[in-house]
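*Asks:* Sequence and predicted structure, then a few things I'm wondering about:
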Amino acid sequence: MDFHDEQPRKRVRLDSPSAQTPATTTPVHEPIPAATSPALSAPVDAEMADAGLAVQNPDAAVPDPDAALLEREIKAGITAYVNPAAKGFSGVLKQRYTDFLVNEILPSGKVLHLESLDMTVSKPAAAVEGKPEVKEEVKAEPKPEAKPEVEGDEGTAVPEIPLEQVAELQAIFGEENTVSLIKLFGLSWKNPSAKRGSFFTITSPVIEDKEDRTKAHQAVRRILHNKLETVTADDNTITVTKAAPPAKRNGAKWQRNQVGNNRARGKLAWSDLGGEYLHFTLYKENKDTMEVIYYLASQMKLAAKHFSFAGTKDRRAVTVQRVCAFRVEAARLAGLSTNLRNAYIGGFKYEPHGLSLGDLAGNEFRITLRDCTFPGDEGLTSIDALLQHARAIVETAVNSFQNQGFINYYGLQRFGSFSLGTDEVGKRLLNEDLAGAISAILQFSPRALAAAQGEPVAALISSDDRARALGIHTWRTTGRAAEALDLIPRKFTAERNIISHLGLKGRTGDFQGALGNVPRNLRLMYVHAYQSLVWNTVAGRRWEVYGGRVVEGDLVIVGEKDGGVDEPEVDDEGEVIVRPGAEDRATGDADFVRARPLSKDEAESGTWDVFDIVLPLPGWDVVYPANEIGAFYKEFMGSETGGGLDPHNMRRRWKDISLSGGYRKVLARPRERVEWEVKAYGDANEQLVSTDLDAIPGAPRRQEQTVQEGANERIAVVLRMQLGSSQYATMALREMMKAGGVKSYAADYGSGR
């Protein structure tokens, strides 16, 4: 699964003159005044030398994106291919965000789609009656003027229903059902505290028109004083029951806690709806998952932690995923949907459980690669000949990928977009060099600072990156935290929180406190990135040494072959954690999934294949392979590149950076058969694959650029594949397309980092 950093919206072609000369983008570390933080005042050149980087002139040429991509892959330990002999091809990835479609695969194996924009919520009928699931229509309505709520009580007279309102109900439900409605209303009025299960229910005739159903819901609530509840079933009938009893406290009406301006219900009342968690489908275009969550939470006056999801999705893409909100009413959320930009929600359903990272089977990707070229196509002039040649190469590449899989590398997204990657920050944290870790987090490109100060530079830098560079520069040179924070955009949470803490009186040297002020998921991201670097490097070495063979000392999951594995535990990023053998654990807790080395006889038995082999992410609670690869962990981690660390000494005094470790399968392969298509197209603005939104009748349409009519002289490859949780589509494409095959669509804006 891919987790992409924010990408600029404005882009230029690959052949931009400014994108020809390779150069290394490097950070700058200016001294913080000694009075402010002497421990962070390392000279610029020394800092760069320590990082193995050369200081760059701010007006140096922008790096060639493809050369830079290969360099980043090598630096991240991504070097090997399962089948290097297979021919690849090249193509441009994500030229348009609609070229990268991601649909979550639910634990049931169903591919999730946004199927409708109707604001309906699925609700379970009373289980004892064995009724099918029904759906209630929820519609955002103007907030009514505050009125005292009419509440029945035993011994009070039931309000009389005017004849014109009786006639209105009869027109909707029929005469017989209307008699039953009024009877149910009277019983509900006289017994407001009785549970709804003790009352009869009423079912309307089929009402096909949605507007008519909406009017029916509103009529029942308005005419019958909100004493009855209506839901729409799958067959478009409306079921009417007694409404849930109002909550009482000390005998008086209790105005309960507000959740996002919605009246919170007691746990029992939420269970009547189906549970305390409102699950819904989120469809988004060119947006971060958390960007949508933060907006919804802010509008409902909630903390973002009230929302959860199974996995973060790409930004420059069209993605569909399930999200859940704790004790939030569907009508309130539906009311916010009209204000969402480039995002839509639907598929509401109350559940008794929430969502956690890893609560998905994987993701389905539909990827369009544009401007594709193929080995040996130089002499082919007709489009038909090119298509035939292209199909032969793609078919071979896909079949190899399908059958032999790909090395399950962590993608580049894991390492961030800064010149000093997140793994470098993690390395410094694990060496307990907290000042150095902060210095790495607060690095920036001299190009960004030059742009912020109005100097001409070779590349355009986004306003956010310019502001970030200027803010950090201000902090480093003046020590004025408030002034720096006024400049740094709020999206840079880690930088702002560190400066905010160090800027407090008496906290200048409190580096652990400053890092502790960074959200925990960000702190973990740094050390997890270091683990990912080690894993990638070791995986490449294992493939180089043993290839697809299973050998003595390889690690496998205990019980996997005999079905003895429980649901795996996942970490904060959704990564599966596999524990070592009980005899190697401090506690021997049997609840954890474990791993063990294979004996020589087991390795040669044929019971296990290379897809069963796992490699550990370094930590204090893992066992390492009992072969040459186990020794390589010590060799690499002890090197300068590996940070001079010992894989057998991973406990740290600070708990947050004391890693227990985990495991990851060496090879991965797609869940289902990969589908592919090679097609010709003419205009670069032509959308080649339909999204979920495109398939919904009457749904809003995005504003498209004009497509020019002309000859279909370009070739695109469209792939549909399903990958498991925490598998990276970019790494799958890399195996199919080989080195240099995946072309980045060069951004008009440099990262400035």
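*Replies:* Now that the structure is in, tell me what you want to look at.
*Asks:* From now on I want contacts and neighbour counts done on CA atoms only, so please keep to that.
*Replies:* Noted.
*Asks:* show me the contacts for the closest residue to residue 500 other than its chain neighbours.
*Replies:* In space, and not counting its chain neighbours, residue 500 is closest to residue 481: 6.3 Å by C-alpha to C-alpha, 6 or more residues apart in numbering. Residues counted as contacts of residue 481 (C-alpha atoms under 8 Å, 6 or more residues apart in numbering) are 475, 499-500, 502-503.
*Asks:* How much space separates residue 481 from residue 438?
*Replies:* 15 Å (C-alpha to C-alpha, to the nearest Å).
*Asks:* Strands of the stretch 551-700 of the chain, start to end?
*Replies:* 555-557, 569-570, 576-577, 579-580, 594-597, 614-617, 662-665, 667-668, 675-681 (DSSP state E, counting those that start in this stretch).
*Asks:* between these, which one is nearest to residue 166?
*Replies:* Residue 166 lies closest to strand 569-570 among these, at 57.0 Å (C-alpha to C-alpha).
*Asks:* what's the closest one packed up against?
*Replies:* Counting contacts by 3 or more C-alpha pairs under 8 Å, 6 or more residues apart in numbering; DSSP states H and E, strand 569-570 is packed against strand 576-577.
*Asks:* Next up, a structure to set beside the first:
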Amino acid sequence: MDSNNKTSMENINEPVRKRMRPDPSSDNNPEESVGITQFLSNHDGFDGIIKYRYSDFLVNEISSDGSIIHLTDLSCPNFDQNKSNSLTNVPLSEEIIDRLKTLSQTHDKDLISIPANDLTKEQRTSIHHFVRSIDINLKSELINGSIQITYQPIANQTRRSTEQWPDKTKPYLKFVLYKENRDTMDTIQSIGALLNMNTSLFQYAGIKDKRGKTCQEVTIHKVLPNKFKNLNQRLSAVKVGNFQLCQNPLRLGQLQGNRFEIFIRNISIESNENIQIYVTNWIEKGFINYFGLQRFGSRTLATQTVGKYLLQHDWSQAINAILAYDETITQEWLRNLLNQWNKTHDIKTILDGTIPYRRSIEVDLLRGLQKHDQTNLIGALSSIPRNTRLLYLHAYQSMIWNKIVSKRLITYGNEILIGDLYINDITNDTNVFYVTENNRNNIKIEQIVLPLPGYDIKYPLNDIHSWYKDLLNEDGINIDQMKYHVKDYSLPGNYRQFIVRPGQVDYRIVYYDNINEDPLQSDYDRLMNHNNNLKSELNTYKGLILAFSLPKSSYATMALREILHRNESKLQTHHQQQEQSSLTNETIINQEEEIEEIEDVVL
């Protein structure tokens, strides 16, 4: 592997005309290219349209204590009424108050100094609180007998001794974040921008789907609800509420899972009895806990391929793959930028503004290459955000995991094997044990886990271990050398359930006439008393509403794949065909209406 450890631009100048693709067969079957090939059930399945509208997909986080997170209250409570009342008697002149408000708006480096020798402790405290009430980024400190106030973003503040908090045992504010058709990170960035706060101050347990209506909890350190009081009016498709004080911040992964309610439109199955059979079988047998296509990015950018190059320490190939040109990229500015790079490799000209560009992974990488003079490729790659680089590595891990699972199902079905790894508690257990002759009959299939390859995990004590070695060897990666001196490119590994059973399943079959009707009621719909009732006189369309719970990191699309017995990409194709058919029908109808209008004129 050392022979591929390229730290210079040796291969960078070889132009790559196409963005790396997962596999030649991926155009027709992207699932197969990432190891998604098997089903547990053997029924015929049926077609349907998933995520036709983002309102067809509701997600509510399940917290670590098992409660389902809902948005039920949009008010901003006052956790310290006495403190609020004291602000009306703050000993400041109108001139000082105006200067504070101006400083909050201009972000100048001005220093506002208020003599404090003649003030009581209570008066000084009220001034500190009043300053914070104007803008959390205004920092006030008692220095040499005066209260000195400057504008300093809260993320950069190291001293907050003057800040009094309603409950010292609960220094965090927790709230429910509701969003529609928006990314979690994008939403947090928008909230931070409006509140003039760094997004790193917000903590959350997981990232929710963009295309859907989702609810999750967020925490922030020592910020009171009144800072959010106008947020719901200022941000579209975002609501915050259910404010409470809590003891600890949220951490990524600190959740049990998610509750889903999904509307599958225009299903092709006629027999309602068969639907009941399929759902019952799904509840009893579960589904293969594959990593879904979302894990691997877009179909044209094979994130797992970049991850493979990074694990091979072939930095130049990784950079080539990230910066490869692809005519299917939707952003015209990015196509132009990558086209120019692959033709000229002239970073200075590309980044001088001749080609308009925005912030992106590709631009970050080009800036890194410019900064490191195209000689330190590891340094250049480090210009890409760390979480993004980890996504490349995790995508490769996930592909290996998927392929191992598929081979296991082909070879052994869902039989529990001697030497398998299992966990005792599927909801919260990181300790793994080996299956033996003595305990085999006491273990359920949903307790079986398979490792994501890494340097700090156990492998099964059976021939599955050799499968991992063989797959990694095919890519030039040694299973025993996955720890690298650059920490970001080392993989400790992890464990993942082999089979998952959906929990608390509920379903109903519905009929409707308007393809665009919304039958699901989100938390915000309930708060606004929006009734989403389907109307049907002709029973034109038939749909299936499924509600179920999944553990964290399990994909709802993979759960649906099992019950429909269709690959996600096939459902998308079916969706596109439906849209095309609808478009064609509309065109025919419009043409007929135009002909009728002409005939009316002629007559």
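*Replies:* Perfect, thanks for sending it. Here the structure is a predicted model, which is why all the values come from computation and not from measurement.
*Asks:* Can you add distance to residue 285 of structure 1 and give the strands of the stretch 551-700 of structure 1 back as a markdown table?
*Replies:* Listed next are these as a markdown table, based on distance: least, C-alpha to C-alpha, whole Å:
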| stretch | distance to residue 285 of structure 1 |
| --- | --- |
| strand 555-557 | 38 |
| strand 569-570 | 27 |
| strand 576-577 | 28 |
| strand 579-580 | 38 |
| strand 594-597 | 40 |
| strand 614-617 | 34 |
| strand 662-665 | 31 |
| strand 667-668 | 28 |
| strand 675-681 | 23 |
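*Asks:* Make TSV out of those and add mean neighbour count.
*Replies:* Converted to TSV, these look like this (neighbours: other C-alpha atoms under 10 Å):
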stretch	mean neighbour count
strand 555-557	25
strand 569-570	16
strand 576-577	20
strand 579-580	28
strand 594-597	25
strand 614-617	27
strand 662-665	24
strand 667-668	22
strand 675-681	17
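*Asks:* out of those strands, nearest to residue 532 of structure 1?
*Replies:* Closest approach to residue 532 of structure 1 among the strands of the stretch 551-700 of structure 1 is made by strand 614-617 (7.1 Å; C-alpha to C-alpha).
*Asks:* Excluding covalently adjacent residues, which one is nearest to residue 455 of structure 2?
*Replies:* residue 492 (4.8 Å).
*Asks:* Would you mind finding the match for residue 451 of structure 2 in structure 1?
*Replies:* Matched to structure 1 by TM-score structural alignment, residue 451 of structure 2 sits across from residue 616.
*Asks:* From residue 333 of structure 1, how far out is its match?
*Replies:* Applying C-alpha to C-alpha, the value for residue 616 of structure 1 to residue 333 of structure 1 is 42 Å.
*Asks:* and what of residue 265 of structure 1?
*Replies:* From residue 265 of structure 1 to residue 333 of structure 1 the distance is 16 Å (C-alpha to C-alpha).
*Asks:* who's more crowded, these two?
*Replies:* residue 333 (26 against 20; other C-alpha atoms under 10 Å).
*Asks:* Please identify the helix or strand for that one.
*Replies:* In the assignment (DSSP states H and E), residue 333 of structure 1 maps to helix 330-337.
*Asks:* Which SSE is immediately downstream of that helix?
*Replies:* strand 343-351.
*Asks:* In structure 2, what stretch matches that following strand?
*Replies:* Using TM-score structural alignment, strand 343-351 of structure 1 corresponds to residues 238-246 of structure 2.
*Asks:* so how far is that stretch off the chain centroid?
*Replies:* Centroid displacement of stretch 238-246 of structure 2 relative to its chain, using C-alpha atoms, centre = their mean, to the nearest Å, is 20 Å.
*Asks:* got the contact list for it?
*Replies:* With C-alpha under 8 Å, 6+ apart as the test, stretch 238-246 of structure 2 has contacts from 71-77, 167, 170-180, 187, 225, 228, 231-232.
*Asks:* now do stretch 593-611 of structure 1
*Replies:* With C-alpha under 8 Å, 6+ apart as the criterion, stretch 593-611 of structure 1 contacts 548-558, 565-566, 568-569, 577-582, 623, 625-626, 665-668.
*Asks:* For residue 738 of structure 1, which non-adjacent residue is spatially closest?
*Replies:* residue 88 (5.2 Å).
*Asks:* Residue 665 of structure 1 now?
*Replies:* residue 614 (4.2 Å).
*Asks:* tally of neighbours for the equivalent of residue 299 of structure 1 over in structure 2?
*Replies:* For residue 299 of structure 1, the aligned residue in structure 2 is residue 194 (criterion: TM-score structural alignment). Residue 194 of structure 2 has 14 neighbouring residues, counting by other C-alpha under 10 Å.
*Asks:* Is residue 217 of structure 1 inside a helix or a strand, and which specific one?
*Replies:* Assigned by DSSP H and E, residue 217 of structure 1 falls in helix 210-223.
*Asks:* helices or strands next to the helix or strand following that helix in the packing?
*Replies:* Remark: after helix 210-223 of structure 1, the chain's next helix or strand is strand 228-233, criterion DSSP H and E. Packing partners of strand 228-233 of structure 1 (3+ C-alpha pairs under 8 Å, 6+ apart): strand 134-137, helix 210-223, strand 238-242.
*Asks:* Compute the inter-axis angle for the helix or strand encompassing the match of residue 299 of structure 1 and strand 238-246.
*Replies:* Residue 194 of structure 2 is part of helix 184-195 when elements are defined by DSSP H and E. Angle between the axes of helix 184-195 of structure 2 and strand 238-246 is 80 degrees (criterion: axes from the mean of the first three to the mean of the last three C-alpha atoms, to 10 degrees).
*Asks:* Which positions in helix 184-195 of structure 2 come out as buried?
*Replies:* By neighbour count with 16 or more other C-alpha atoms under 10 Å, helix 184-195 of structure 2 contains the buried residues 184, 187-192, 195.
*Asks:* One more: stretch 355-369 of structure 2?
*Replies:* By neighbour count on 16+ other C-alpha under 10 Å, the buried set for stretch 355-369 of structure 2 is 357, 361-369.
*Asks:* Centre of the chain to the next helix-or-strand element following the helix holding residue 194 of structure 2, how far?
*Replies:* Next in sequence after helix 184-195 of structure 2, counting helices and strands by DSSP H and E, comes strand 202-204. Offset of strand 202-204 of structure 2 from its chain centre (C-alpha atoms, centre = their mean): 13 Å.
*Asks:* In structure 2, where's the longest helix?
*Replies:* Longest helix in structure 2, counting residues (DSSP state H): helix 568-602.
*Asks:* Next, find the distance separating the nearest residue to residue 116 of structure 2 once chain neighbours are set aside from residue 132 of structure 2.
*Replies:* Of all residues not flanking residue 116 of structure 2 in the chain, residue 146 sits nearest, at 4.7 Å (C-alpha to C-alpha, 6+ apart). Counting by C-alpha to C-alpha, the gap from residue 146 of structure 2 to residue 132 of structure 2 is 17 Å.
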